[in-house]
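Q: got a sequence here, can you model it:
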Amino acid sequence: MRLRFILSEIGIGLRRNLSMTISVVLVTFVSLTFVGAAGLLQLQIGKMKDQWYDRVEVSIFLCPATSSAPTCAGGVVTDAQLADIRAALDAPEVAPAIEEVFYETQEQAFASFQDQFQDQFWASVVTVDDMNSSLRIKLTDPTRYDVVADVVAGRPGVETVENQRELFDQVFLVLNRATLLAAGLAAVMLLAAVLLITTTIRLSALSRRRETGIMRLVGASTLFIQLPFMLEGAIAATVGAVLAVAGLWFGVDVVVQDWLGASLTWIPYVSSREVWTVAPLLVVVAILLAGISSVVTLSRYTKV
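A: From the prediction side, this is the model:
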């Protein structure tokens, strides 16, 4: 009997404030979509770091004949200079940080260049002498780039030292800033959702003030009086959370996996599994929104 009465009161409240309820659903949907997007972006960054950082290489570009760098004043790197660089890499304080060293000749670099840019008209004017021979170093720990760079940078025969991780970090910086933007928008929208849920509950409570007064007179408990209003907000917020999960699933499955995945196959993308990982968090946030709004509102507007 009590359950039937509570369900009846919930139905009445939702019908009386239908437009406000729809607004709560939509605002909750948008705000939790931003929350979910921020979470998925962080999971995406984690997947990319796990895969890319393991492949990070340090590239020591050796002097070609045409370089104007001060360390290349003697022209193309000599065998003696190359031997000195290799000896520095074999030093006891450096060797433990190095997993593998691969030497790429100018001819190999030129062949790779031609394969990559053979369709470009300007590639035909580049010669073997313009290319850098290089030492490609795979590190045991990608964070120890400085150990290698410090001992070879500035040595005769070394034009530049480049760390691939720096390129990756720039990508991750952009993604992290996108996460902060999504989180900022989510915070604003969550505040709007709280205010809207509070307003909806207040209007519902005011429209049924007479009924709640009668219930108080016949001895109904505070929880029994307030429960229908709390459930109204919780239902609207939960529907918004379900829509947010559906929207995120559609975005990941169709936009990320099918569209981006078909064109950029070298990136490890988040999948629907990550969406289901984030989904419980969104539902919990939705329930907390409704709970906070209910506590703030009902203590005042259901007093008789």
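Q: drop to CA atoms for contacts and neighbour counts, all remaining ones
A: OK.
Q: what number of residues lie near Ser23?
A: Residue neighbour count, defined by other Cα atoms under 10 Å, stands at 18 for Ser23.
Q: structure for this one too, so we can compare:
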Amino acid sequence: MRLRFILSQVGKGLTRNLAMTVSVTLVTFVSLVFVGAAALIQTQIGNMKNDWYDRVEVSVFLCPPGEAAVTTCAAGEVTDQQIEQIEQVIHSEALDPYVDQVWFETKEQAFEAFQEQMPDAPWTQSLTVEQMQESFRIKLVDPEQYELVADELSGRQGVQEVVDQRALLEPLFLVLNRATLLSVGLAAVMTLTAVLLITTTIRLSAMSRRRETGIMRLVGASNLFIQLPFMIEGAIAALAGSALAVLALWAAVEYLVQDWLAAEFTWVQFVDTADVLTVAPFLVGAAIVLAGISSLVTLGRYTKV
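A: Predicted structure coming up:
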């Protein structure tokens, strides 16, 4: 009997304030979409770092012919003796704990790689093997230790430049991190809006049912029994918003990320629907907490005996 009464009160509240309930659902939906998007972007950053940081190399470019602008190349093209000295430094006791693998790329190999990477560029047809430069490719045990290797090799005779490929990825990660911050900021604003809407909806519902609430107080109903219908109303609206948010994120990842981006950029490990399902419980939990806090703040004032 009590359950039936509570459910009837919930139904009355939802129908009486249908427009506000829909507003709460939509605002909760938008705010949780931003929260979920921020979580998925951070997951994507983690995937890319784990995948790409394991592949990045330190490239030690040796002096090519006619490179006199760099002090270490003032004597001209790198000599065999200088190449041997640089290789000894790479394999020295100082760098050995940080170096995983080393490859030496000849002019011929550099020319072939360049032709493969840019086959359609017209100006590449004028390049010759002799214009290419030799280099060492070093894979580190820990890519974060790049500075130690660069300090040992930079400034040595025959070395034109030491390049960390990871530096090419940092701008991308910076953009993604800023997108995360933007999503979090928008989520915070929309969450505050959702809280205010939920409290307003519950307050209007409580005020419209002051007569029923007064009767329930007279017959000795507890605060929990009086407040429970209002709390359920807020929870239903918030949970509906969270369900819509999960559905929207799932659709975006499935059709936009997997069917389009993943097909175009096969070398990138994108987030998938499994990641959305991992985030989903947290979004549902956030909706429950959101509704619970809003209900307690409002009901404590308008329905407490």
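Q: pretty sure Gly234 of the second structure sits against Ala291.
A: Yes. Contact criterion Cα atoms under 8 Å: Gly234 of the second structure and Ala291 qualify, at 5.5 Å.
Q: more neighbours, the two?
A: The neighbour count for Gly234 of the second structure versus Ala291, taken as other Cα under 10 Å, is higher for Gly234 (29 against 26).
Q: which helix or strand contains that one?
A: Take DSSP states H and E as the rule and Gly234 of the second structure turns out to sit in helix 223-251.
Q: so what sits against both of Gly234 and Ala291 of the second structure?
A: Counting by Cα atoms under 8 Å, 6 or more residues apart in numbering, the shared contacts of Gly234 of the second structure and Ala291 are Ile198.
Q: circling back to that earlier point, average offset between the helix holding Gly234 of the second structure and the first structure?
A: Compared with the first structure after fitting, helix 223-251 of the second structure deviates on average by 0.3 Å (mean Cα distance after the TM-score superposition for the first structure).
Q: now do the buried residues in that helix.
A: Neighbour counts using 16 or more other Cα atoms under 10 Å place 223, 226-250 of helix 223-251 of the second structure among the buried residues.
Q: can you give me the helices in the second structure?
A: Along the second structure, counting by DSSP state H, helices occupy 2-16, 18-52, 80-90, 107-117, 146-153, 166-208, 210-218, 223-251, 262-264, 273-302.
Q: the first structure: matching residues for stretch 201-213 of the second structure?
A: Mapped onto the first structure using TM-score structural alignment, stretch 201-213 of the second structure spans residues 200-212.
Q: what residues sit buried inside stretch 143-153 of the first structure?
A: Buried residues in stretch 143-153 of the first structure, counted by 16+ other Cα under 10 Å: 145, 147-149, 152-153.
Q: quick one: it to chain centroid distance?
A: The chain centroid and the centroid of stretch 143-153 of the first structure are separated by 30 Å under Cα atoms, centre = their mean, to the nearest Å.
Q: what's it in contact with?
A: Residues from elsewhere that reach stretch 143-153 of the first structure (Cα under 8 Å, 6+ apart): 58, 85, 88-89, 94, 97, 139, 158, 160-161, 163.
Q: pick the one among those closest to Trp259 of the first structure.
A: Nearest to Trp259 of the first structure among those is Asn163, at 30.6 Å by Cα to Cα.
Q: setting aside sequence neighbours, what's the nearest residue to that closest one?
A: Val58 (4.7 Å; Cα to Cα, 6 or more residues apart in numbering).
Q: count of residues packed around that neighbour?
A: Val58 of the first structure: 22 surrounding residues under other Cα under 10 Å.
Q: show me what contacts it?
A: Contact analysis of Val58 of the first structure by Cα under 8 Å, 6+ apart lists 136-139, 145, 161-164.
Q: okay, and which of those residues map to strands?
A: Secondary structure from DSSP state E places 136-139, 161-163 of the contacts of Val58 of the first structure in strands.
Q: show the buried residues in the residues you listed.
A: Neighbour-count burial (16+ other Cα under 10 Å) applied to these gives 136-139, 161-163.
Q: one step back: now distance to Thr200 of the first structure too, for the buried residues of stretch 143-153 of the first structure, in TSV please.
A: Below are these laid out as TSV (distance: Cα to Cα, whole Å):
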residue	distance to Thr200 of the first structure
Tyr145	57
Val147	61
Val148	62
Ala149	62
Val152	67
Ala153	66
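Q: and those, which is closest to Phe121 of the first structure?
A: Closest approach to Phe121 of the first structure among these (Cα to Cα): Ala153, at 33.8 Å.
Q: any idea how far that closest one lies from Glu159 of the first structure?
A: Here the criterion is Cα to Cα, to the nearest Å. By it, Ala153 of the first structure lies 8 Å from Glu159 of the first structure.
Q: so how far is stretch 281-301 of the first structure from its chain's centroid?
A: Offset of stretch 281-301 of the first structure from its chain centre (Cα atoms, centre = their mean): 27 Å.
Q: pull up the aligned stretch in the second structure for it.
A: Under TM-score structural alignment, stretch 281-301 of the first structure corresponds to residues 282-302 of the second structure.
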